[in-house]
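Visitor: Predicted model and sequence below, questions to follow.
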Amino acid sequence: MKGEMTKEELLKIEQNIGKILRAGVFVSSVVIIIGILMFVITGHSGYSDGIWPDKFNEILTGLVQFKALAWLMAGLFLLILTPVLRVVASIFAFAKEGDKLYVAITCLVFIILIIAMLIGHGGA
């Protein structure tokens, strides 16, 4: 009976991870569509030619100011963040499962993702 509970728990965890992925893609798609509609309606990105928000605080400021390109960038950022959230959810799932090896491997993957994002953000 305990084996069945474990299978049910694992199925629920996998379903929750699937919900995270679907929600992330949905939210990022909505934000991107809003940015596209803003661009089509206004006819401009909200920024001078050759300028775009590439820092997190610039994107947030552009969102508040309803600049189309900031909304597009935020949507792309959310889309990139979605699989990272899946990795985080997997860490908790493996921990709940008691699989220390996979917790360690998934933590290593998460650290690599964070380092890659920091390097990419720094332009190195």
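Guide: The structure has been received and is ready for your questions. Keep in mind that this is a model prediction, so the values were computed, not measured. Numbering: from 1, shown residues only.

Visitor: going forward, measure contacts between C-alpha atoms and count neighbours the same way
Guide: OK.

Visitor: all helices for this structure, in order.
Guide: Taking DSSP state H, the helices of the chain run over residues 2-42, 56-64, 68-97, 100-122.

Visitor: Including mean neighbour count, could these go into JSON lines?
Guide: Supplementary listing: the helices of the chain in JSON lines, determined by neighbours: other CA atoms under 10 Å:
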{"stretch": "helix 2-42", "mean neighbour count": "15"}
{"stretch": "helix 56-64", "mean neighbour count": "15"}
{"stretch": "helix 68-97", "mean neighbour count": "19"}
{"stretch": "helix 100-122", "mean neighbour count": "13"}
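
Visitor: Minimum distance to Asp49: which of the ones you listed has it?
Guide: helix 68-97 (11.6 Å; CA to CA).

Visitor: and stretch 81-91, how far from the chain's centre?
Guide: In terms of CA atoms, centre = their mean, to the nearest Å, the centre of stretch 81-91 is found 8 Å from the chain centre.

Visitor: ditto for stretch 34-47
Guide: With CA atoms, centre = their mean, you get 23 Å for stretch 34-47.

Visitor: List the contacts of it.
Guide: Defining contact as CA atoms under 8 Å, 6 or more residues apart in numbering, one finds that stretch 34-47 is touched by 67-72.

Visitor: I'd like those residues written out as TSV, with distance to Pro53 added.
Guide: Listed next are those as TSV, based on distance: CA to CA, whole Å:
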residue	distance to Pro53
Lys67	10
Ala68	11
Leu69	8
Ala70	6
Trp71	10
Leu72	10
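
Visitor: Please compare the first structure with the one that follows:
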Amino acid sequence: MNDNSEIQDVELAVSRWLRIGVIISAAVIVIGLILLFIHGGSGYPDDYYPHSLSEIYSGTITLKPYAVITTGLILLILTPVLRVAISIWVFVREGDKLYVIITSIVLAILIISFILGKA
């Protein structure tokens, strides 16, 4: 019974993190949308939009609407990646080496896909 309650506690913690990630990303997107309506545009000249993480970061710091919205979308995309990372930690705690390996491979594939997706 103790193992079952510990598993439920871990599942609740993971679901809390997912919920927090979605709420934060939604809040950032809403802030970006409010800025978009206030500024009346993306915050960038003509049809230019930031494409690199450094441009998005600097645009977010200066409250450019498109950059803030993009930051919220990036946070939303990273939320399930955080869930995979938390799962690795859970499997390490449980001593389940097979699932640590499998989940680590999944995390590596996700990270590689982000890097290759930039090309």
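Guide: Thanks, I have it. Everything quoted here is computed from the prediction, not taken from an experiment.

Visitor: what's the most distant pair in the contacts of stretch 34-47 of the first structure?
Guide: So, the contacts of stretch 34-47 of the first structure by CA to CA: farthest apart are Lys67 and Leu72, at 9.0 Å.

Visitor: Would you reformat the helices of the first structure as JSON lines and include distance to Ser48 of the first structure?
Guide: Output for the helices of the first structure, formatted as JSON lines (distance: least, CA to CA, whole Å):
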{"stretch": "helix 2-42", "distance to Ser48 of the first structure": "14"}
{"stretch": "helix 56-64", "distance to Ser48 of the first structure": "13"}
{"stretch": "helix 68-97", "distance to Ser48 of the first structure": "11"}
{"stretch": "helix 100-122", "distance to Ser48 of the first structure": "22"}
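
Visitor: Pull up the gap between the residue nearest in space to the middle of the second structure and Ile69 of the second structure, please.
Guide: In the second structure, the residue lying closest to the centroid (CA atoms, centre = their mean) is Leu78, at 2.0 Å. Leu78 of the second structure sits at a distance of 14 Å from Ile69 of the second structure (criterion: CA to CA, to the nearest Å).

Visitor: And Leu72 of the first structure, what's its match in the second structure?
Guide: By TM-score structural alignment, Leu72 of the first structure lines up with Ile69 in the second structure.

Visitor: thinking its match is in contact with Ile24, fair?
Guide: No - applying CA atoms under 8 Å as the test, Ile69 of the second structure and Ile24 come out as separate, 11.9 Å apart.

Visitor: so Val87 of the first structure sits right up against Leu108, yeah?
Guide: No - at 10.2 Å, Val87 of the first structure does not count as touching Leu108 under the criterion of CA under 8 Å.

Visitor: before we move on, the earlier item: what separates the match of Leu72 of the first structure from Ala26 of the second structure, distance-wise?
Guide: 9 Å.

Visitor: counterpart of stretch 45-53 of the second structure in the first structure, which residues?
Guide: Going by TM-score structural alignment, stretch 45-53 of the second structure lines up with residues 48-56 of the first structure.

Visitor: end to end, how far does the matching stretch reach?
Guide: Using CA to CA, the two ends of stretch 48-56 of the first structure sit 18 Å apart.

Visitor: gap between the aligned residue in the second structure for Val103 of the first structure and Pro45 of the second structure?
Guide: Using TM-score structural alignment, the equivalent of Val103 of the first structure in the second structure is Val100. Distance from Val100 of the second structure to Pro45 of the second structure, counting by CA to CA: 47 Å.
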